[in-house]
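Chemist: curious how this folds, go ahead:
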Amino acid sequence: MNDPTTNKTTPPTSSAKGECCTDLKCESGIRNNYFDGKRLTTDSFRVEQTYSLERRHLLNRAIHGWGVVYGYEVTSADSQAQQDGSGQLKIGAGLALDTCGRELLETGATIQFKNVIFLDREGKRWDLDEAFKQVGISTGFSWDNPPPALVEGVKKWCWLLSVHYAERDIDHVRIEDHCQCGRDEWDHLCETVHYSLRPIDCDKCCGNFGCELECECGTGHCCDDAGEYTHEKGLVPPTRETRQRGGCQCLCKHLTHLKVGGECGLCEIEEPCGKVRVDVRNGVPLACVKLVTDKCGLAFGTVEDACGPRRLVKRNDLLFDLIRGCDLTRIKDIGWAQWHRKSDPIPFEDFANAFAQGGDQEPEYVTRDFWVQFSRPVRRDTVRRDCFVMTIITSEPDDVWWETLRVPIVRVKAEDTDLVDHATIVVDGPWLRDTLRGAASIFQGKVTRVEVEVRGDFIVDCNGQTVDANPRGRVPVPTGNGTPGGTFLSTFLVGPAPTPSRPASYYSEDRIKGVS
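Modeler: As a prediction, this is how the structure comes out:
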C-alpha cells in the first residue's frame, strides 16, 4: 500500500529529439523540500536561512517602510554637553528598519568620533584629510593648536548622524580537513549596527518629508461617470456616486509603480577588534550634531536636533491615535460654558456682568467670562483679536430681517510669553457703556441672540499645528473632531434688558416743541 503522505512525481524523461528537461531557475524564493532520506548539508541550511531572511526583509520594506520604529535617543554623554560637548554621544536602545528591510537593533551604546564612519554629502566614504583639503585647510597640523579656520568652521557646520546595518563574525573555530589542511571559520554571525557622520546644512536638519503619494488625473472606464439621468423633479445630479479617497486610479498607480529596496551590499571595514561589514548606502538618519576640537582631534559636541532628521515608522496604534487627533491642541475650557447652546435666555444682568462691572470710565475693559483655555500652549503671536468674533443678532419691530452687529474687540489679553494657554477678550470701553449700560440699549424689550466664534485656523500651537476648534454637538468643551483648524461657534440667548426710567420732563410738551 502506498503511503498517502508521500508525494510522488514522474521523473523527467527525454524528449523525442533527445533534449532533456532541466530545472528552471527560481528567482521568487527557494526553500527546502524535506522528505525521508534527504541528505542535509550546510547548503541546505543556508538555503533555508536565506529564504527566511529575504522574505522577512521584503515584508518589512513593502509593508512597514523604513525609519526609526522606537527608541534611539541621542544625547551627549555628560551634563556638561549643553555648553561644550562631552566628546561622546550616548545612544539609547531602539529599533529601526533600513530601506532594505533589515532590522537595526541597538541595545544601548556610547560612541566617540573615532567609532563612526566619515561620509561626504553624497554618502560615500570620505577621508578626513581629504575633507580638510577641500575646505582649504592643510593637513599635518597639531591638534594642540589647530588652524583657526578649522576651529571656526567646526562651530558652524552641522553633521548628520545615521545608523547603518552591520554584521561581524564571532566565535572563531579551526577546521581540519582530511589532507591536514586547516582553515579558519566562524561559528556565528553577529547582527549589529554602525554609525556614520556626514556634513549637512544646519537649516536642513529639520527634515521635511513631503507626500510620497502623487495623484495625476485618472482616465478610463472606472473614472467615467455613469451617464446623465433625469431626476424625478427634472434635476440632473453631477455624478452617480461619490468617488473614493485617492481618486479612481491614484492608489492603484502608486502601488503599481512603487519601488522598494535598492542596493543592499556590505562594505568591509577594518576596526581594531576585527573586520566589520557595513551597508554605508542605506543609513537611517537619527540626529544633527555639532563637533568640537580637542587635543586628540575632533569630538562630539552638542546635539542640535534629535528628532528633525528622523523618518519614523508608525505603528498601527500610533496611526489610530493620529486619526483620532490625539496630537492636536483643543479648546479645553471657556468662561461662558454654562451658556453654550442653552435653550432658555440668560438674564441680561448676568450677560452684562460677564463683560465687566459698571462704574469706571475706562477706555477698554478686560472681560470677566469671555476667555478660552487651550489643552497645550499656543504661540502668543498667533493669538490676535481677529481670532475671536462676537456677534449680536437682533431684530427691528417693523422688519422681519435679522440685524447683525459686531462687538468691537480691541485686543486679546494673554501672558507676555512666547507660549500661552489662556486668552481673554478685551472690548472697547465706550461701546460697553453705551450698549450695555446706556439708556438706548439694543437689548431692551426683546430677546437677543449672541454668537461667539473662535477661529482655530488662525491659532498655532507649540508644535506648529493649528488648534482643533471644531465644535462637538451641544458639548461646549473640549472641542475637536480630529482635524487641525476649524471654527468653534458658541450661541446663546440673552433676555431683554430693563428699560430705564426717564424723567417726565424728557417727554414734556416743551421738549417736543424744541425739536425742529
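Chemist: okay, CA-based contacts and neighbour counts for the rest of this
Modeler: Noted.
Chemist: same for the helix or strand harbouring Ile425, what does it pack against?
Modeler: Counting by DSSP states H and E, the element that carries Ile425 is strand 419-428. Packed against strand 419-428, as judged by 3 or more Cα pairs under 8 Å, 6 or more residues apart in numbering; DSSP states H and E, are the following elements: strand 364-379, strand 409-413.
Chemist: so can I have CSV of these showing mean neighbour count and distance to Arg61?
Modeler: Shown next, in CSV, are these (neighbours: other Cα atoms under 10 Å; distance: least, Cα to Cα, whole Å):
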stretch, mean neighbour count, distance to Arg61
strand 364-379, 19, 36
strand 409-413, 18, 50
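Chemist: show me the one of these that comes nearest Ala96.
Modeler: Of all the helices and strands packed on strand 419-428, strand 364-379 sits nearest to Ala96, with 30.0 Å by Cα to Cα.
Chemist: what's the closest one in contact with?
Modeler: 329-336, 353-356, 410, 413, 418-430, 459-462 (Cα atoms under 8 Å, 6 or more residues apart in numbering).
Chemist: can you give me the helices for the stretch 201-350 of the chain?
Modeler: 250-256, 316-323, 348-355 (DSSP state H, counting those that start in this stretch).
Chemist: of those, which stretch is the most buried?
Modeler: Ranked by mean neighbour count, the helices of the stretch 201-350 of the chain are led by helix 348-355 with a mean of 16 (mean count of other Cα atoms under 10 Å).
Chemist: to compare against the first, here's the next sequence to fold:
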Amino acid sequence: MNSMEKTGHDQTCPDGLRNRFFQRKRMLAKDFQIEQDYLNGRRRLLSRSVLGWGVVYGFAIEGAKEIAGCIGAGDPHAGKGEPAQAPGATPAGNAAAQAAPIDTSSKPDQASSKAPHELSVAAGFGLDAGGREAVLREAVTLTAENTLLLVRVNGVWSPRRIDADMKPGRYMLAVHYAERVAGTTVPASFCCCRDEQWTHSCETVIFSLRSLESELCGCGEPECPGAPCACDACAGDPRSHARLVQWATARVAAEASHLRPWDPFQVALDAPIDLACVQIAGVPERCKPLEFVDIDASSPRRLVKTNDALYDLIRGCDLTHIEKVSWGPWHRNRTPVEFNDFAAFFNAQDLDKDSLLTKFSVLFSGPVLRESVRRDVMAITVQMVDGGTGWVRSRRIPISALDTTPSNKSLPTNMTDQFTVAVAKRWVRDEIDQSGESYLSERDFVVEIEVRGDLIEDCSGQTVDANAIGRRAYPTGNGSPGGTYFSSFKVKRSMRSQAEDSERTAR
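Modeler: From the prediction side, this is the model:
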C-alpha cells in the first residue's frame, strides 16, 4: 500500500491509529508517517462519506464544441445503453450509469465538429470514490504523455500506454488522482547503505480512456435509492425518517483503493472521475495531441452537490420559467378592461386562410421544445354570471393553433422561446366584431387564462416552472418543475351593447 493511502491503522488497531504526544517522546519517521496517514485517511473518509464524489467544479472541455443540454437531441429519455463499467464501481453506480443515456452519436443538430481536433481539459477540482482530491491547476492538452489507456485483463482494468495499437472508436474520458516523487534525494540512512529517498510527494492528476461497450453515453448521476416501506416513531415527519435511516445504514463508504504504479506515477486507477464520452479519430502518435471528432462532456459526469448548488436548486435557478405574458398589465387588476382594448388583441395578422394570429403571447426565459408546445398547453375561458339565478357560465375561446416562431432567430429549429395564440377567423367575426348578437355582448365577463407548464419541456427535458406568484403577472416560478400559470381579468361589455341597453331603458 502506498504511504499516502494508509488510513492510520494496523492489525492491533484496525479503526484508526494516531500518535499520542508527551514529554521526551522520541519521534521516528514511522511516527510522522502514522500521523500523516491518520489525518489523510480521516479527511478522505469525511470527503467520500459526507460530500460524496464526482466533479466539484471545472474540468471544462476546451478546443471542441460541447453538446449543450438536450438542444437538438430529441427525447432525452429515449433508449437504454450499457456504458463500460467504471473501475471499482459499485452495483448502484453501475445501474446509475445505465439510466437514461443520451445518444450523442447521430443527432443532426448537435454542436459537434466532424473534423478531427485537439482536446484540452481546463482547471478543475474533483473528489474520487476514495475521497482523494483531484486538482488540476491549469488547462492541459490531452496527449499520450498525460493520458493512459485502461483495458480489461482477466476482468481487471489495467493501464497501457497509448500508442499505434490503440484503435479509433468511442471512449470514456476520466481524470484520476495521482502522485509522483519530487524534490531532492537523500540517503535513507546515516550509513548510506540503503536506497536514496525523495524528499517530497507531488499530488497531480492523470487522464484515462477506456473503451465504451455501447455507442450510448450513460448518465453519471446515481438513481434514487430504493427502500421497502417502514415506519417508526418519527412517522409525523414530512419525510419518512425510517426510509432515510435505511438509506443511511445501507450507504457505507468504502475504503480508498490502493494507488497502482504507472511510471513515474502512482495512480488511483480504480477511482476514475468520468468527464466525457469521446470518439478518437485516427491513430494516436507519441508526442502529438490526441485527436477527437465527437464529445459529450455532460452526460457521464457525476457531480458533488455543494451548498451553493443545492441552494440554487431550491430557488429553481436551473428551471425555465415564463418571462413575460402580453396581457400582463391586466393580470388580476381590479380595474375592468375596456371591451375595445380586449378586442384589439384579436386584430392581428393572418396566420393562414382560416386562422387569425392574436396578440396573446407567452415568452419563456429559455428555449423550450417546439414539439411540446401544442394547443392543449393554453386555455382561455370566458366566465359570465347568469342574469336569472346567478350561475356562472363558462365558454372556451376556440384556439385553432399556437404559433411557435421564436424571438431569438439563432435557436435550433426544434426550439422556441415563445408562442402566440391563433383563433378561427369566423369566431372573431361573430364574437369580437359583433356583426350580430354575440355571447360577449350580453354583460360584463371575466377572462381566465391557463398556461400548463407541466406539458412544456425546456431544452434540458425539464418542465417549465409556470406557477403564478400572487398578484405578480411575471416572471413565474416557485422553484419546482411544472405547475400551471393562472391569470384572470374582468372585461366590460361592448359600448354598443351598453348603448342599446340605455336606449331600451329610455323607452
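Chemist: for the aligned residue in structure 1 for Val293 of structure 2, give me its contacts.
Modeler: By TM-score structural alignment, Val293 of structure 2 lines up with Thr302 in structure 1. Applying Cα under 8 Å, 6+ apart, one finds that Thr302 of structure 1 lies in contact with 76, 81-86, 289-291.
Chemist: from these, which land in strands?
Modeler: Of the contacts of Thr302 of structure 1, the ones assigned to strands by DSSP state E are 76, 289-291.
Chemist: please report the distance of the match of Val293 of structure 2 from Ala77 of structure 1.
Modeler: Thr302 of structure 1 is 10 Å from Ala77 of structure 1, where distance means Cα to Cα, to the nearest Å.
Chemist: rewinding a little: which among the helices and strands packed on strand 419-428 of structure 1 is found nearest to Thr256 of structure 1?
Modeler: strand 364-379 (41.9 Å).
Chemist: that closest one: how far from the chain's middle?
Modeler: Centre-to-centre, strand 364-379 of structure 1 and its host chain are 27 Å apart (Cα atoms, centre = their mean, to the nearest Å).
Chemist: again, but for stretch 284-303 of structure 2
Modeler: Using Cα atoms, centre = their mean, the offset of stretch 284-303 of structure 2 from its chain centre is 20 Å.
Chemist: and what of stretch 205-222 of structure 1?
Modeler: The answer for stretch 205-222 of structure 1 is 17 Å, by Cα atoms, centre = their mean.
Chemist: and it, end to end?
Modeler: 43 Å.
Chemist: one more: stretch 152-159 of structure 2?
Modeler: 9 Å.
Chemist: what does it rub up against?
Modeler: By Cα under 8 Å, 6+ apart, the list of residues contacting stretch 152-159 of structure 2 reads 87, 148-151, 262, 269-270.
Chemist: name the nearest of those residues relative to Asp195 of structure 2.
Modeler: For those, the nearest to Asp195 of structure 2 is Trp262 (20.5 Å; Cα to Cα).
Chemist: map the closest one onto structure 1.
Modeler: Here Trp262 of structure 2 is matched to Ile269 in structure 1, going by TM-score structural alignment.
Chemist: right, and its match touches Val280 too?
Modeler: No. Using Cα atoms under 8 Å, Ile269 of structure 1 is not in contact with Val280, being 10.3 Å away.
Chemist: out of these two, which sits in the busier spot?
Modeler: Each of Ile269 of structure 1 and Val280 had its neighbours counted (other Cα atoms under 10 Å), and the higher figure belongs to Val280 (25 against 11).
Chemist: that older thread, sort out which of the contacts of strand 364-379 of structure 1 are buried, if you could.
Modeler: Among the contacts of strand 364-379 of structure 1, those scoring as buried are 329-334, 336, 354-356, 410, 413, 419-430, 459-461 (criterion: 16 or more other Cα atoms under 10 Å).
Chemist: without its sequence neighbours, what residue ends up closest to the residue in structure 1 that Asp417 of structure 2 lines up against?
Modeler: When structure 1 is aligned by TM-score structural alignment, Asp417 of structure 2 is paired with Asp421. In space, and not counting its chain neighbours, Asp421 of structure 1 is closest to Pro377: 4.5 Å by Cα to Cα, 6 or more residues apart in numbering.
Chemist: next: Phe445 of structure 2.
Modeler: If the residues on either side of it in the chain are set aside, Phe445 of structure 2 comes closest to Met384, at 4.8 Å by Cα to Cα, 6+ apart.
Chemist: ditto for Val121 of structure 2
Modeler: Ile61 is the one closest to Val121 of structure 2 (Cα to Cα, 6+ apart), at 4.8 Å.
Chemist: in contact with the one you found, which residues are there?
Modeler: Ile61 of structure 2 makes contacts with 119-122, 297, as judged by Cα under 8 Å, 6+ apart.
Chemist: please redo it, this time with the cut-off set to 10 Å
Modeler: By Cα atoms under 10 Å, 6 or more residues apart in numbering, the residues touching Ile61 of structure 2 are 119-123, 139, 141, 275-276, 295-298.
Chemist: list the contacts of Asp187 of structure 1.
Modeler: Contact analysis of Asp187 of structure 1 by Cα under 10 Å, 6+ apart lists 169-174.
Chemist: same thing with His176 of structure 2?
Modeler: 126-128, 132-135, 147, 204-208, 267-274.
Chemist: hmm, try it at 8 Å
Modeler: Taking Cα under 8 Å, 6+ apart as the test, what His176 of structure 2 contacts is 128, 134, 205-208, 267-269, 271-273.
Chemist: could I get those as a markdown table with distance to Pro475 of structure 2?
Modeler: Below are the contacts of His176 of structure 2 laid out as a markdown table (distance: Cα to Cα, whole Å):
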| residue | distance to Pro475 of structure 2 |
| --- | --- |
| Asp128 | 40 |
| Ala134 | 40 |
| Val205 | 44 |
| Ile206 | 45 |
| Phe207 | 44 |
| Ser208 | 45 |
| Val267 | 50 |
| Ala268 | 48 |
| Leu269 | 48 |
| Ala271 | 44 |
| Pro272 | 42 |
| Ile273 | 38 |
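Chemist: work out for me the element Thr505 of structure 2 sits within.
Modeler: Here Thr505 of structure 2 is assigned to helix 495-506, by DSSP H and E.
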